[in-house]
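Colleague: Following is a predicted model, sequence given first.
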Amino acid sequence: MVRTHVRRSTLPGRRMPGRRRRLVTLLTTTLLLTGTAAVLPATASAAEPPPLPVKTLTRSSWAYTDAADPSHIKVNASGDAPVGASVDAKGPHVSRTYYTLDLTSLGGKHVIGAALTIPEKRATDCARRAVELWSTAPVTGKSSWAKPPAELTRLATAGAPAAGCPADLAGLDLTAAVAKAVQAGEKTLTLELRVPAAHELDPRYGRWFANDVSLKVTYNTPPGIPANLRTAYPDAPCATTAPGVFTRAYDIPITGHYADVTDPDPGQDLVAHWEMWSLDDPSVRRDLDWPVTNGQAYAQFDNPWLPADHTYAWRLRVTDGVDTSDWSPTCYLTPDSVKPEVPNVTSEVYLTDDPWTPRGGIGVPGQFTFTANGSPDVVRYEYRFTGQSDWTSVPAESLGGPATVTFTPADSGSFSVGVRSVDRGNNYSWEQYRNFTVKDIRPYVWSTLYPPYSTNPGGNIGVPGVFDLSPGLPDTVSYDYHLDNGPDRTVAADADHNAHVTLAPTHGGENVLYVRNTGADGTVSLYREYKFQVDTAPDITIEGGLQIGSEATFRLAPRLAGTTSYTYWITGYQDEPITGPATVPAAADGTGSFAWTPLDTRAQAVRVRSTDAAGTQSEVRYLSVSVDGAAPYVTRTGGADAPGQPGTFTFRSSLKNTAEFVYWPSTDPAHKLTVPARPDGTAEVTWTPTEAGNVWFTVQARNTAGVLSSEGSTFFTVYDSPVVTSADFVREPAGPMRPGTFTLTSRMAGTVAFEFAVDSYTTTDVAAGPDGTATAAYTPTTSGYHTVYVRARAADGRTSGWGYYSFTVTDQPKVSSADYPAGQTSDGAGTPGTFTFTPNAPGMTGYVYVVHRKWPDSADEPERTVPAGADGTASVTWTPESYGDYYFTVQGRRADGSLTETAYYSFSVRNAPEVTGD
């Protein structure tokens, strides 16, 4: 058994377990006898690091000898065990005591510590004690004082106790003796307790001890040899001879290796020590430590150090931190880095150089043979045909040999077969795909009376129809056919290989005609399934439309001969039953009818079937329907835009026999009102909103029978926010930056003031007049886009919603010219023109302007300044030198020197007209 520690790998990322046993070193206190006084410490400690197991042994038997009876031994007597000299009524005695311990429970264990305790019962002289503990040969029935068991090793001595007696002999270290006996395979250990020879005859040293002892043994059981060794991918058991398991080279770090591990001592942390080395070069090796989890050892060896296509050996042993198992068997593997060649695939029936020429046929089997294309270690092939998403595996007939599979097409058209090789290292080749085309050798079927899949077929039960059969095999000699589950019949083909059969359906619904053809060489195709419908469902017509509350009549005409009655039912969404099923009789001519008055709009389908006198039922006719809910049309005129403002609502209904209308606003949905309908199916009501908000005004018509129509409605919004208007500040175009006013008109009753602001919600109050209006003054300070925010407030603190009014002002001056109007072309070059600048803001002291020429040559004239008159206006005269496109840029200047925004004025100039004389 190996009892040395394995080397630990210091590879990064290999964490050792949290708890690690160390080989336990037990400290033994040596018992010394000095002179005639032997001193034994009260306890002798042995380190027992948990959770190493502990076993307590007691004697299996005991005995003592007595010099007073030198030829006999007392075995398992009752009473205390005498040691040394003593005197009683029978005379003097000298005794030695023997304890026999059963060691069989320690077989196979590693004894780490053993401490013995012998209870002392009494002493002749407490202060005088000298005892020795020996291991001896076993006690036998012939043992006696005269022939004692041979003393082998003195294990311990003890002197006078430190304080008082009786004093137990406790913690006597028997580690070496017990370990030696267990290692030697001894089943028992015999211990002798005696007084040393120097004092053995002195009665003062006589002692009595318990006839039993307690031996506390700390031990460890080595882990078992790892078993069930295997490689993960491919999942293969240990191969104990080279070259071993073949695996893909790049799977080495992924695959790993496994082994099952057992340890008789529960709760210990086990670590597996793995070794792997190259058979070609043993210096190429790797040692790896890895924790054992749930009884399984696992290791991953990194790939770079393993050259592919060489054979490697690996093994492991396991340590629990104290003991180490023997090595496992050595396993072998060979990483294979060579992919097999792309396999070849052949088929005499289906594969040719022309994949588009149809071959074989539906139901015609064909063999496909896969060959390794020179790869000697192929063990299997994987293949799939069109329509198969998964690969199917087939073993090679021998290592590197072929494999053959059979494929029988169930359909015609284009197919492909894909195949790949897999070698013994589980390397996959590239995939090979071959295309082929399968002939449809089934016959073709057609019937004019019974066309396939027709939604409106002709014919009927018992009505014969001709079915034309044409060949799928070019040399067809006959056709076999049967209708549904009927008997098979055969008809010969004519000279053109065609045939015609007449058949009469025996039932309604789907019928299937099965037809196959036979060739001159005996080839028989699969059946073609020709599916056609026989429509026996009755025809349905509706007189008039379907409207809620109005009776509709459904007229029924039979397609099933001998119809005597009709059964109908009406369904809604997801076949929700609405009415029926109900049955009505058929007239003598087989027709029938039923009436139905829809009370709501749920109906989506009418279903009807007929029944003949024999109880035969037809197919079900499905007729999709929609019920007009006759929802009223609602219009609003004249108000209801603000609280307290009445509006007029007009209702119009197409519901027959409308008697009244039920209406309600969404502001009070629980309170429904009614109004009688006029003879023309209309009505008119007035409604006044009391609060702001969105309103749905909903109406239903009710007829004289009490049936309600669907709901009609109109939507509108009631506003209580103030209305803002202004003649000074218009929305478009931009106005001048001059003082002006806004008129505020309330739409909320009881308004006493308006909260007014521009461009923010920081408001000022403007008092409202008795008529709920007010005027707010405002002077713009900046040009641009502005928004007025205003809301009304009542005396009780109520406020309306916010009203908004947006406008734009600008301080850029206005430019005008009668001589050169903006955006127009005028005569002419060299002709002076007057341009007038008018302010859009007060305080203009002058104007800065520049004349720009855009075309034909870009040029700017020097910037010029003209003072403003008392009214803030100014005029300049400018003469164009030549034709072209021009524009002015003008800015007003204030007294503080600041300039307004720039105004642009564009126009065009023609050449001056030529003047000629007579």
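Modeller: Great, that's in hand. Residues are numbered from 1 along each chain as shown.

Colleague: drop to CA atoms for contacts and neighbour counts, all remaining ones
Modeller: Noted.

Colleague: Test my guess that Ser278 contacts Trp305.
Modeller: No: shown here, Ser278 and Trp305 do not form a contact pair, counting by C-alpha atoms under 8 Å, at 10.2 Å.

Colleague: Which parts of stretch 482-489 count as buried, going by neighbours?
Modeller: Neighbour-count burial for stretch 482-489 flags His482, Leu483, Asp484 (criterion: 16 or more other C-alpha atoms under 10 Å).

Colleague: what about that stretch, start to end distance?
Modeller: Length of stretch 482-489, first residue to last, C-alpha to C-alpha, to the nearest Å: 6 Å.

Colleague: again, but for stretch 472-488
Modeller: 19 Å.

Colleague: again with stretch 258-277
Modeller: 17 Å.

Colleague: Looking at Ser278 and Trp305, which one has more neighbours?
Modeller: For Ser278 and Trp305, the more surrounded residue by other C-alpha atoms under 10 Å is Ser278, and the numbers stand at 20 against 10.

Colleague: contacting residues for the more buried one?
Modeller: Val284, Arg285, His310, Thr311, Tyr312, Ala313 (C-alpha atoms under 8 Å, 6 or more residues apart in numbering).

Colleague: Next one for the comparison:
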Amino acid sequence: MSFGTRSRAVLAFLGTIGLVLAAAASPASAAGRTPTVPTDLFNGHQSCSTDADRPTYLWAGTGLGVEGIPGTTDTADNSLVTVQYRVWPVVDPSGITTATRPNALPGIEAPATLPAAALTDGRTYAWQAQTVADGTASNWSAPCYVTIDNTRPVTTPAISSANYQQGVFNPGGAQAQFTLSAEDDDDVTGFEYAWLLPLPIVGIAHIGDHGIPQFVDPYSQPRNFMRADAPGGSATVSLVPPNGSGPKTLWVRSLDRAFNASEITSYMFYVSPTGPSVTPAVPSPEFGEPTEFTLQPAPGLQATNPVVSYSIQTIGGQAYGNTIEVAAETDGTAKVTVVLDGIYGEALEVSSKSADGWVSDAGRWSSTYDTTPTVVSDVYPENGPGGGVGVPGSFTFTSKVKDVVSYTYSLNGDPEVTIAAGDDHSASIGWTPASDGSYDLQVYGTTSSGMQLASYDYYFTVN
């Protein structure tokens, strides 16, 4: 894979570009507006270098994009102008190639492409621009210097880590320290890395006012890029591994001065579990009761990378998916109170967070609850025959949990009926069947807070 400059993402200023080779016009003066020297010169969407000893290194496999803002002395006249560009090898000033951008708007970047055939890999060039208006031309701009680099680095980085050994399990909790080495290949000047593929695009340029490129230096983004300490040298990076335990892979490639990229290499290691313990204050918390939990870092984690907070996610309760953030004490522990109101059960998933951004994998606690009512009948037993047509019977509902104030029932899908519960949280109904056969009595309780509990299906048969 090679992303280099040939695959840079650019939000380019769009205009009609006509390219013709032409001889450079000579500066002249004429009546009316006078063309002025182009400003804001860019090559490959990077600012031009006017220092012959510090050229900009650029990929130009399909030609070199150059641009500048033309102008005239009459700023109120927006008539179209022409911008001419010329380029030559620094070692051979007579070897000039010229490209022209006609129909350019004064005050707006006027891009053109210097042909790839005129640009030799590894050679340094100078280029200039001038504005032509009404048959006269401005002076040429000061030269911009570029070195053409169409060759990607051949050396992939060597990767080592002081605290996460390759291919084995390592204690979690600390940022991973990596040393990336160019192995003395002085074509390499930096590195790109990420925990996931594909790696980010290198050298994005956004287009601002007047079409002026705003190049984003990759090395201003240390999350994915780091400059080597010298050509062919190395770089040390500190990275927070992705959340959780298990295998982690860092993907890395070398970059040269033109941001051409080497092949990608990788470094895989394993992180031991780092989930915190989650302990309720009582062994078997009751349904619907506020319960205090103690959260404690994984063994050894507090000494390695002190925990500053916890994230608690509730699963199965009335506040399903809610996340609670709790600050840790200086010893890394914390307490949190949760109302356990999952009608079938509830779980807590807890991860710890350290000051440097490390997030552990999740510790878990869970419990199941049976909140269905108990149903009994004196005449029509569950899952069996009883009574008969016209034989009255009764059904009594009792609750396994506290605070039930009513029961709602439906027989064979008939409309639901709600009856109040007594002081003992039970209720009874009388019923006389009009026909024999199988019946399904579905019942659920409701608490004083309006919470609907789990329903129960009571099956029986009328003789």
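Modeller: Alright, I've got the coordinates. All of these numbers come straight from a predicted model, not from anything done at the bench.

Colleague: hmm, back to that, give me the buried subset of the contacts of Ser278 of the first structure.
Modeller: In those, burial by neighbour count holds for Arg285, His310, Thr311, Tyr312, Ala313, counting by 16+ other C-alpha under 10 Å.

Colleague: Filter those down to the ones in strands?
Modeller: Arg285, Tyr312, Ala313 (DSSP state E).

Colleague: Quick check, the first one in contact with Trp277.
Modeller: Yes: Arg285 of the first structure is within contact range of Trp277, at 3.9 Å (criterion: C-alpha under 8 Å).

Colleague: what comes into contact with stretch 61-75 of the second structure?
Modeller: By C-alpha under 8 Å, 6+ apart, stretch 61-75 of the second structure touches 6, 33-45, 81, 83, 104-117, 119, 129-131, 133, 150.

Colleague: From those, list just the buried residues.
Modeller: 6, 33-45, 81, 83, 104-115, 119, 129-131, 133, 150.

Colleague: Dead centre of the second structure: give me the residue that sits there.
Modeller: When the second structure is reduced to its mean C-alpha position, the closest residue under C-alpha atoms, centre = their mean turns out to be Leu196, at 10.3 Å.

Colleague: Can you find the partner of Pro89 of the second structure in the first structure?
Modeller: Aligned by TM-score structural alignment, Pro89 of the second structure pairs with Ser278 of the first structure.

Colleague: quick one: the strands in the stretch 301-450 of the second structure?
Modeller: Here the stretch 301-450 of the second structure has its strands, by DSSP state E, counting those that start in this stretch, at 307-315, 323-327, 334-339, 345-354, 363-368, 374-377, 385-386, 393-398, 404-411, 417-420, 427-431, 437-447.

Colleague: can you pull the buried residues of the last one?
Modeller: What it means is strand 437-447 of the second structure. Buried residues in strand 437-447 of the second structure (16+ other C-alpha under 10 Å): Tyr439, Asp440, Leu441, Gln442, Val443, Tyr444, Gly445, Thr446, Thr447.

Colleague: In contact with the fourth one, which residues are there?
Modeller: Okay, so that is Gln442 of the second structure. Here Gln442 of the second structure is in contact with Tyr409, Ser410, Leu411, Asn412, Ser455, Tyr456, Asp457, Tyr458 (C-alpha under 8 Å, 6+ apart).

Colleague: Reformat these as TSV; add neighbour count and distance to Ala298 of the second structure.
Modeller: Formatted as TSV, the contacts of Gln442 of the second structure follow (neighbours: other C-alpha atoms under 10 Å; distance: C-alpha to C-alpha, whole Å):
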residue	neighbour count	distance to Ala298 of the second structure
Tyr409	22	48
Ser410	16	50
Leu411	16	52
Asn412	12	53
Ser455	18	39
Tyr456	18	41
Asp457	19	44
Tyr458	17	46
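
Colleague: can you name the two of the residues you listed that are farthest apart?
Modeller: Asn412 and Ser455 (14.1 Å; C-alpha to C-alpha).

Colleague: So which bit of the second structure is the longest helix anywhere in the first structure matched to?
Modeller: In the first structure, with assignment by DSSP state H, the single longest helix is helix 175-183. Aligned by TM-score structural alignment, helix 175-183 of the first structure falls on no residue of the second structure.

Colleague: Surely Ala117 of the second structure is within a helix?
Modeller: Yes: counting by DSSP: H, G, I helix; E, B strand; the rest coil, one finds Ala117 of the second structure located in a helix.

Colleague: residue in the first structure matching it?
Modeller: Superposed on the first structure with TM-score structural alignment, Ala117 of the second structure falls opposite Pro304.

Colleague: Can you tell me how far the nearest residue to Val443 of the second structure once chain neighbours are set aside is from Thr396 of the second structure?
Modeller: Using C-alpha to C-alpha, 6 or more residues apart in numbering and skipping the chain neighbours, the partner closest in space to Val443 of the second structure is Tyr409 (4.3 Å). Distance, Tyr409 of the second structure to Thr396 of the second structure, using C-alpha to C-alpha: 11 Å.

Colleague: ok so, going back, including distance to Asp370 of the second structure, could the contacts of Gln442 of the second structure go into CSV?
Modeller: Shown next, in CSV, are the contacts of Gln442 of the second structure (distance: C-alpha to C-alpha, whole Å):
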residue, distance to Asp370 of the second structure
Tyr409, 18
Ser410, 20
Leu411, 22
Asn412, 23
Ser455, 10
Tyr456, 10
Asp457, 14
Tyr458, 15
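
Colleague: tell me which of these is nearest to Glu183 of the second structure?
Modeller: Closest to Glu183 of the second structure, out of all of these and judged by C-alpha to C-alpha, is Ser455, at 68.8 Å.

Colleague: Spit out the contact partners of that closest one.
Modeller: Thr371, Thr372, Pro373, Gln442, Val443, Tyr444, Gly445.

Colleague: what about the second one, how many residues close to it?
Modeller: Taking other C-alpha under 10 Å as the neighbour definition, Thr372 of the second structure ends up with a count of 21.

Colleague: how about the nearest residue to it, chain neighbours excluded?
Modeller: Ala454 (4.9 Å).

Colleague: distance of the counterpart of Ala239 of the first structure in the second structure from Pro200 of the second structure?
Modeller: Per TM-score structural alignment, the equivalent position to Ala239 of the first structure in the second structure is Ser49. Here the criterion is C-alpha to C-alpha. By it, Ser49 of the second structure lies 26 Å from Pro200 of the second structure.
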